[in-house]
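[1] Here is my input; please provide its structure:
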Amino acid sequence: MDLITERKGGAVIHRIAGRLDTATSAAAERSILGAMAPGQSRVLLDMREVAYVSSAGLRVVLLAAKHAKAAAGGVALFGLQPAVRDVFDISGFSRILAIAPGEAEAAAMLGA
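    Predicted structure coming up:
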């Protein structure tokens, strides 16, 4: 897994590539939660290059959403591949998380 973090407007964008699974979830969690600072609780997860998400990856996304919400922010995902979108749909996460087709729409969902 590769993860690049950038700040854009009022959001922190994490561009993730590869697999988000047991082997990579700890590093992803450290990066995503570590980038949350006062005033930086609007988080966008760029999932365009994520090929696979396991339950450990779902946990990372859920933790990020909980931490962001506690800091008066939020998390929005965008660019999910069909197989990854299926995982979010089957797990019920697509009903509790903001998911958009593109970056601009995801940013708008968070007011960023």
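[2] Every contact and neighbour count from this point should use C-alpha atoms.
    Will do.
[3] what does the longest strand along the chain rub up against?
    The residue-count maximum for a strand in the chain (DSSP state E) belongs to strand 42-53. Strand 42-53 is touched from outside by 10-21, 68, 73-81, 83-84, 87, 103, 106-107, 110, 112, with contacts defined as Cα atoms under 8 Å, 6 or more residues apart in numbering.
[4] Restricted to strands, list those.
    Cross-referencing these with the strands (criterion: DSSP E) gives 11-20, 74-78 as the overlap.
[5] Can you give me every residue that contacts the residue sitting furthest away from the middle of the chain?
    Checked against the mean C-alpha position of the chain, the extreme residue using Cα atoms, centre = their mean is residue 38, at a distance of 18.2 Å. Contact criterion Cα under 8 Å, 6+ apart gives residue 71 as the residues in contact with residue 38.
[6] Alongside the first, I'd like the structure of this one:
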Amino acid sequence: MPIAIEPTGKAHIITLQGQVNSSNAATVEAELLHILQTGARNVLLGMTDLSDISGAGLRVVVVLAKRLRQTGGKLVIYGMQPQVREVFDLCGFLAVLNVAATRAEALEQF
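    Presented below is the predicted three-dimensional model:
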């Protein structure tokens, strides 16, 4: 599961590709938390190239959002594919997470 990281003036843009599931969720979580340890406070999480997410993947996103809130930061998710958006919706996460359709809309939230 490749993760691309692009620091900008407003936020770190992190792009997930492929799938986040029980076989790689721990690795993804470790990489994301490492980014926070290096000083990232505002994160855009791009899901344009994410084809599937499991419960383990959802947990990773929730942990990331919680850690950012604890440090005064913010998480904005953008570019959810319909099948990924449906998983977030069924779990009720769309109501509690910041979600934007595009990267440009997500950046406007900072």
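[7] ok, back up a step: the contacts of strand 42-53 of the first structure, buried ones only, as a PyMOL selection?
    Selecting only the buried members of the contacts of strand 42-53 of the first structure in PyMOL, with burial defined as 16 or more other Cα atoms under 10 Å, works like this:
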select buried, resi 11+12+13+14+15+16+17+18+19+20+21+68+73+74+75+76+77+78+79+80+84+87+103+106+107+110+112
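[8] Give me the three-state assignment for the residue farthest from the centre of the first structure.
    Three states are possible here, and by DSSP: H, G, I helix; E, B strand; the rest coil the one that applies to residue 38 of the first structure is coil.
[9] And for the longest helix seen in the first structure, what's in contact with it?
    If each helix of the first structure is counted by residues according to DSSP state H, the longest one is helix 55-70. The contact list for helix 55-70 of the first structure, computed with Cα under 8 Å, 6+ apart, reads 20-22, 25, 28-29, 32-33, 36, 41-43, 74-75, 88, 97.
[10] how about a cut-off of 6 Å?
    Outside helix 55-70 of the first structure, the residues that touch it by Cα atoms under 6 Å, 6 or more residues apart in numbering are 20-22, 25, 29, 41, 74-75.
[11] Kindly confirm my reading that residue 24 of the first structure is in a helix.
    Yes. Applying three-state DSSP, one finds residue 24 of the first structure inside a helix.
[12] Map it onto the second structure.
    Structural alignment (TM-score structural alignment) places residue 24 of the first structure against residue 24 in the second structure.
[13] Quickly note the distance from its match to residue 99 of the second structure.
    Spatial separation of residue 24 of the second structure from residue 99 of the second structure under the definition Cα to Cα, to the nearest Å is 23 Å.
[14] And for residue 58 of the second structure?
    Taking Cα to Cα, one finds residue 58 of the second structure at 14 Å from residue 99 of the second structure.
[15] try residue 81 of the second structure
    Counting by Cα to Cα, the separation of residue 81 of the second structure from residue 99 of the second structure is 12 Å.
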